[in-house]
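Enquirer: just the structure for this:
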Amino acid sequence: MSNPKKIAIVDDNSFLINAIKEKLSFFEDVVFKYAANNGKEMLQKLEQDKNLDIILMDIEMPIMNGIDATLEIKQRYPQIKIIMLTVFDNDENIFNAIKAGADGYLLKDVDPNSLYQGIQETLSGGAAMTPSIAMKTLKLLRNPFQSEENTNETEEIKLSAREIDVLEQLSKGLSYTIIAENLFLSPSTVRKHIENIYSKLQVHSKLEAIQKAKKNNLI
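Expert: This is a model prediction of the structure:
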């Protein structure tokens, strides 16, 4: 096997780690080194073994999220490429991931060939991006975040009962994992609800979502 691509995966969901490993198992030149459940654990493993080419990084994780971990890893090990691999494609995450030094941004439902091509492209100096992410990135460059001060008027916003439940939990400062347990949902379902909430409220962060929801008497 010539020039193997040495890879690590960071995700708090062991099922998704195994799903990613399975996608990469089709390619003989990809060598899976190890996995970590959060950013802090990844940093500890890197201290033991930094012989990696690329890290596939989740964003929403307990203890240390993927964006904070990316910032830290890039400062310590700038030679290692990092692709964010997430269910989220909201503007705030894209913007913060790029600022932190991420080399690519793919969605977790990416097919094996596209994932492999993204890894190859990133290792060749490119930037792997799901098409929808690339479009959002262009829009972000053209239209930086607008201040909420520009939208002071009360708007008619319709959220589902479940989305309001999630928002109320979010306003208490709870993590996605705890919210999932409290509402008997999977963490990925909670993330999808929050993605829909962000879209409906036209916001880019938890704080903005909570402020706008309170302003519009949603919670």
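
Enquirer: CA only for contacts and neighbour counts going forward, please
Expert: Fine.

Enquirer: so what's the residue lying closest to Asn37 once chain neighbours are set aside up against?
Expert: With sequence-adjacent residues excluded and distances taken as Cα to Cα, 6 or more residues apart in numbering, Asn37 is closest to Asp12, at 4.3 Å. Taking Cα atoms under 8 Å, 6 or more residues apart in numbering, we find Asp12 in contact with Ala36, Asn37, Asn38, Asp58, Met61, Pro62.

Enquirer: tell me who's in contact with the residue positioned nearest the centre of the chain.
Expert: What sits nearest the mean C-alpha location of the chain, by Cα atoms, centre = their mean, is Ile59, with 3.2 Å. Counting by Cα under 8 Å, 6+ apart, Ile59 touches Asn65, Gly66, Ile67, Met84, Leu85, Thr86, Asn93.

Enquirer: quick one: secondary structure of it?
Expert: coil (DSSP: H, G, I helix; E, B strand; the rest coil).

Enquirer: Met135 too?
Expert: helix.

Enquirer: residues of the lengthiest helix in the chain that come out buried?
Expert: Counting by DSSP state H, the longest helix found in the chain is helix 187-201. For helix 187-201, burial by neighbour count (16 or more other Cα atoms under 10 Å) applies to Pro187, Ser188, Val190, Arg191, His193, Ile194, Glu195, Asn196, Ile197, Tyr198, Leu201.

Enquirer: turn the residues you listed into CSV, columns for distance to Ile133.
Expert: Formatted as CSV, the buried residues of helix 187-201 follow (distance: Cα to Cα, whole Å):
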residue, distance to Ile133
Pro187, 22
Ser188, 19
Val190, 21
Arg191, 17
His193, 19
Ile194, 18
Glu195, 14
Asn196, 16
Ile197, 18
Tyr198, 16
Leu201, 20
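
Enquirer: SS state for Phe95?
Expert: Assignment for Phe95 (three-state DSSP): helix.

Enquirer: second chain to compare with the first, below:
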Amino acid sequence: MIRVLLADDEAMIRAGIRSILGTDQGIEVVAEAAGGREAVDLTIAHRPDVVLMDVRMPRLDGLAAAAAIRAMAPEIAVVVLTTFDEDDYVTAALDAGAAGFLLKASDPRELLLAVHAVADGGAYLSPRIAKKVIARWDGGGFANKTAARARIAELTDRERAVLAGVGRGLANQDIAAALFVAESTVKAHVSGILRRLGLTNRVQAAILAHEAGLTGR
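Expert: Have a look, this model is predicted:
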């Protein structure tokens, strides 16, 4: 069972999200928050697997709340759920450690896909957001390929293989199957890669993997 906390200051939005999540028997909503500070407190109290966080929240904005949650409980995945797709929001969300970024205008099925993906240790970007991120890769918005390759030079061959899997959007289970290792081994490698490279989350790792040419793009 995937345990989810909803954080949005609009009761009707929370009700709609809860209704969508309720169609999946593998998901349970354990708490709801109407403000950013409340979201942080309830997350620590309930320890959900996933937090769905709105950007514009009272008493602590959603991005600051996401950063606080990731700092105190890095094992909890945060998905930013918002009506805004401006580049500044996307960048700030990734910097805050969000494992996903989803637009409220998205197909409801995307919400379920996102929750399952991040709960399984993966990452999820709304297709519209993914296009923006890819455009930044292609446009050189992130570190260039030479710098990216230099950055991953310290990784072992196995760690690079794991990072390549992350870059392809694979969950830990799929990477483990591809490399014929235990899922726990992949989780340990991912944690080590993030720590050694100074990355906040899998999305940032995926970006670096693309820049370094590990995914074949």
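
Enquirer: quick revisit: aligned partner of the residue nearest to Asn37 of the first structure in the second structure?
Expert: Using TM-score structural alignment, the equivalent of Asp12 of the first structure in the second structure is Asp9.

Enquirer: go on, Phe32 of the first structure?
Expert: Checking TM-score structural alignment: Phe32 of the first structure goes with Val29.

Enquirer: mean deviation (superposed) between the host helix or strand of its match and the first structure, please.
Expert: Element membership of Val29 of the second structure [criterion: DSSP states H and E] is strand 27-33. Its matched residues in the first structure lie on average 0.5 Å from strand 27-33 of the second structure after superposition (mean Cα distance after the TM-score superposition for the first structure).

Enquirer: buried ones in that strand?
Expert: Ile27, Glu28, Val29, Val30, Ala31, Glu32, Ala33.

Enquirer: how about the nearest residue to the fifth one, chain neighbours excluded?
Expert: Excluding the flanking residues, the one nearest Ala31 of the second structure by Cα to Cα, 6+ apart is Leu5, at 5.0 Å.

Enquirer: give me the helices and strands touching the helix or strand containing the one you found, please.
Expert: Using DSSP H and E, Leu5 of the second structure sits in strand 2-7. If contacts are counted by 3 or more Cα pairs under 8 Å, 6 or more residues apart in numbering; DSSP states H and E, strand 2-7 of the second structure sits against helix 11-21, strand 27-33, helix 36-46, strand 50-53.

Enquirer: ok, which stretches of the second structure are strands?
Expert: 2-7, 27-33, 50-53, 77-82, 100-103, 124-125 (DSSP state E).

Enquirer: out of the ones you listed, deepest packed?
Expert: Per-residue neighbour counts averaged over each of the strands of the second structure give the maximum for strand 50-53, namely a mean of 28 (mean count of other Cα atoms under 10 Å).

Enquirer: ok, average deviation of it from the first structure?
Expert: Counting by mean Cα distance after the TM-score superposition for the first structure, strand 50-53 of the second structure comes out at 0.4 Å.

Enquirer: ok, and what's touching that strand?
Expert: Against strand 50-53 of the second structure from outside (Cα under 8 Å, 6+ apart): 2-8, 43, 62, 66, 76-82, 115, 118-119.

Enquirer: what span of the first structure lines up against that strand?
Expert: Going by TM-score structural alignment: strand 50-53 of the second structure matches residues 54-57.

Enquirer: likewise for stretch 146-162 of the second structure?
Expert: Taking TM-score structural alignment, stretch 146-162 of the second structure hits no residues over in the first structure.

Enquirer: just the buried residues of that stretch, please?
Expert: Ala148, Arg149, Ile152, Glu159, Arg160, Ala161, Val162.

Enquirer: on that earlier part again, which one of the buried residues of helix 187-201 of the first structure is nearest to Lys139 of the first structure?
Expert: Of all the buried residues of helix 187-201 of the first structure, Tyr198 has the smallest distance to Lys139 of the first structure: 16.5 Å, by Cα to Cα.

Enquirer: mind checking how far that closest one is from Gln44 of the first structure?
Expert: Per Cα to Cα, to the nearest Å, Tyr198 of the first structure is found 33 Å from Gln44 of the first structure.

Enquirer: ok, back up a step: now the contacts of Ile59 of the first structure in TSV, with distance to Pro144 of the first structure?
Expert: Putting these into TSV (distance: Cα to Cα, whole Å) gives the following:
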residue	distance to Pro144 of the first structure
Asn65	24
Gly66	22
Ile67	19
Met84	21
Leu85	23
Thr86	22
Asn93	14
